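Undergrad: return atomic coordinates for the entry below.
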Amino acid sequence: MNRRSLMTLAAATGLTALAACSPMATTSQPDIVGVLSTNDQFSTLVAAVTAADLVETLQGDGPFTVFAPTDTAFAKLPAGTVETLLLPENRDTLVSILTYHVVPGAVTSDQLAGQTLSVATVEGSNVDIDGTHGVRVDGATVTQADIMASNGVIHRIDSVLMP
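TA: Presented below is the predicted three-dimensional model:
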């Protein structure tokens, strides 16, 4: 890829300056799906990623920043919502919701500290990030930041984000 194409691609992510100085995990670490799969508090998210056929995508090179809702976050949704989203006929809606939780580039909490940003997600819409008092994403609180994976970083959040 020539330099101009690389710069155009980097600029398209919206987080070029932040992601450029992000410490990346070593390749001996599991990828994002591997990290999520080994943590019981993300079992609903892993089931949703599987149902949406996004496993291979989140195992790709990335890097990605994933705002990962816990099982407790999914439980806050109205009764039956998760079960309905997991149905094959609702795959497009599920993909939209899940990709709204993913931002291109690996961005750690120290890069967000003290900033308020509107950042493009993989889904295409922007999320509002407020790093002035901890980190909040579209109103969800980051309850554990900087869970490193070989292809990005995961931030555990307490609510499901809706595009």
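Undergrad: okay, CA-based contacts and neighbour counts for the rest of this
TA: Noted.
Undergrad: longest helix in this protein, please.
TA: Counting residues, the longest helix found in the chain (DSSP state H) is helix 3-13.
Undergrad: next structured bit after that one?
TA: As assigned by DSSP states H and E, the chain's next helix or strand after helix 3-13 is helix 16-20.
Undergrad: quick one, what contacts the residue nearest the centre of the chain?
TA: The centroid of the chain falls nearest to Val66 when counting by CA atoms, centre = their mean (1.7 Å). Neighbouring residues of Val66 by CA atoms under 8 Å, 6 or more residues apart in numbering: His101, Val102, Val103, Gly152, Val153, Ile154, His155.
Undergrad: now the second one, please; I'll put the structures next to each other:
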Amino acid sequence: MNKLTIALASAASLAIVACAEEPAENVAYEDAATADQMANAEAETGTVVEVAQGDETFSTLVSAVTAADLGATLSGDGPFTVFAPTNDAFAKIPEATLTELTTNDTETLGNILTYHVVAGNVDAATLLQAIEGAGADGYSIETVNGGTLTATVVDGNVVLTDAAGGTATVTATDVAASNGVIHVIDTVLMPQ
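TA: Below you'll find the model as predicted:
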């Protein structure tokens, strides 16, 4: 009986050791599966317009892009860097003004919206590096409408200053899109 018990104990020990090694193989497999899933997710990421459409906090921006007939442009190849105002940012604009822009003055609306777009894919790390290299006056960013924004770091936050002297704080960065990147801002920037 003792020989049987020892044999069973030995077999159980071998089984436990064998099982202990299996998770390492499974973890590697799971890591590979996760990497594949992440690659697929990146491949499935929509354009900057589609990403904004998928997030309710940008519903006013999406409506404005539609009113200004910029959807097709911002769904193009890019790459684009978009400083995207949230619904709360648009709420800072008087309702009558916003209604006028989205219904009757869509040319001005288009000018305002393209002031939030930069050619190229500028992630947060690249922007911070450019700001640090620019010195105290801040980093000048040329927008696709030909205007300029000035980026600085204030109390640890990236702040954009527009042509009218208004400021917007970047509240979230590096929202990936298939044709660029989105940085979320808390105020609508004005070209003049």
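Undergrad: rewinding a little: narrow the contacts of Val66 of structure 1 to just the buried residues.
TA: Among those, the ones that count as buried by 16 or more other CA atoms under 10 Å are His101, Val102, Val103, Gly152, Val153, Ile154, His155.
Undergrad: so how many other residues sit close to Thr102 of structure 2?
TA: Using other CA atoms under 10 Å as the criterion, Thr102 of structure 2 is surrounded by 19 other residues.
Undergrad: who's in contact with the aligned partner of Thr81 of structure 2 in structure 1?
TA: Under the alignment by TM-score structural alignment, Thr81 of structure 2 pairs with Thr65 in structure 1. Residues in contact with Thr65 of structure 1 (CA under 8 Å, 6+ apart) are Val102, Val103, Pro104, Gly105, Ala106, Val107, Gly152, Val153, Ile154, His155.
Undergrad: and if we set it to 7 Å?
TA: By CA atoms under 7 Å, 6 or more residues apart in numbering, Thr65 of structure 1 lies in contact with Val102, Val103, Pro104, Gly105, Ala106, Val107, Gly152, Val153, Ile154.
Undergrad: now do Leu86 of structure 1
TA: Ala48, Ala51.
Undergrad: corresponding residue for it in structure 2?
TA: Superposed on structure 2 with TM-score structural alignment, Leu86 of structure 1 falls opposite Thr102.
Undergrad: one step back: now, which of the contacts of Thr65 of structure 1 lie within strands?
TA: Mapping those onto strands (DSSP state E) picks out Val102, Val103, Pro104, Gly152, Val153, Ile154.
Undergrad: ok, so of those, who is nearest Thr81 of structure 1?
TA: Of all these, Thr81 of structure 1 sits closest to Val102, with 20.5 Å by CA to CA.
Undergrad: what's the longest helix of structure 1 aligned against in structure 2?
TA: Under TM-score structural alignment, there is no match for helix 3-13 of structure 1 anywhere in structure 2.
Undergrad: name the element the residue nearest to the centre of structure 1 belongs to?
TA: Using DSSP H and E, Val66 of structure 1 maps to strand 64-69.
Undergrad: now swap in Ile129 of structure 1 and tell me
TA: In the assignment (DSSP H and E), Ile129 of structure 1 maps to strand 126-130.
Undergrad: which bit of structure 2 covers that strand?
TA: Strand 126-130 of structure 1 corresponds to residues 148-152 of structure 2 when matched by TM-score structural alignment.
Undergrad: and that stretch, how far from structure 1 on average?
TA: Stretch 148-152 of structure 2: mean distance to aligned residues in structure 1 after superposition is 0.9 Å, counting by mean CA distance after the TM-score superposition for structure 1.
Undergrad: show me what the helix ranked longest in structure 2 is packed against.
TA: For structure 2, the longest helix by residue count, based on DSSP H, is helix 2-44. Under the contact definition 3 or more CA pairs under 7 Å, 6 or more residues apart in numbering; DSSP states H and E, helix 2-44 of structure 2 sits against no other helix or strand.
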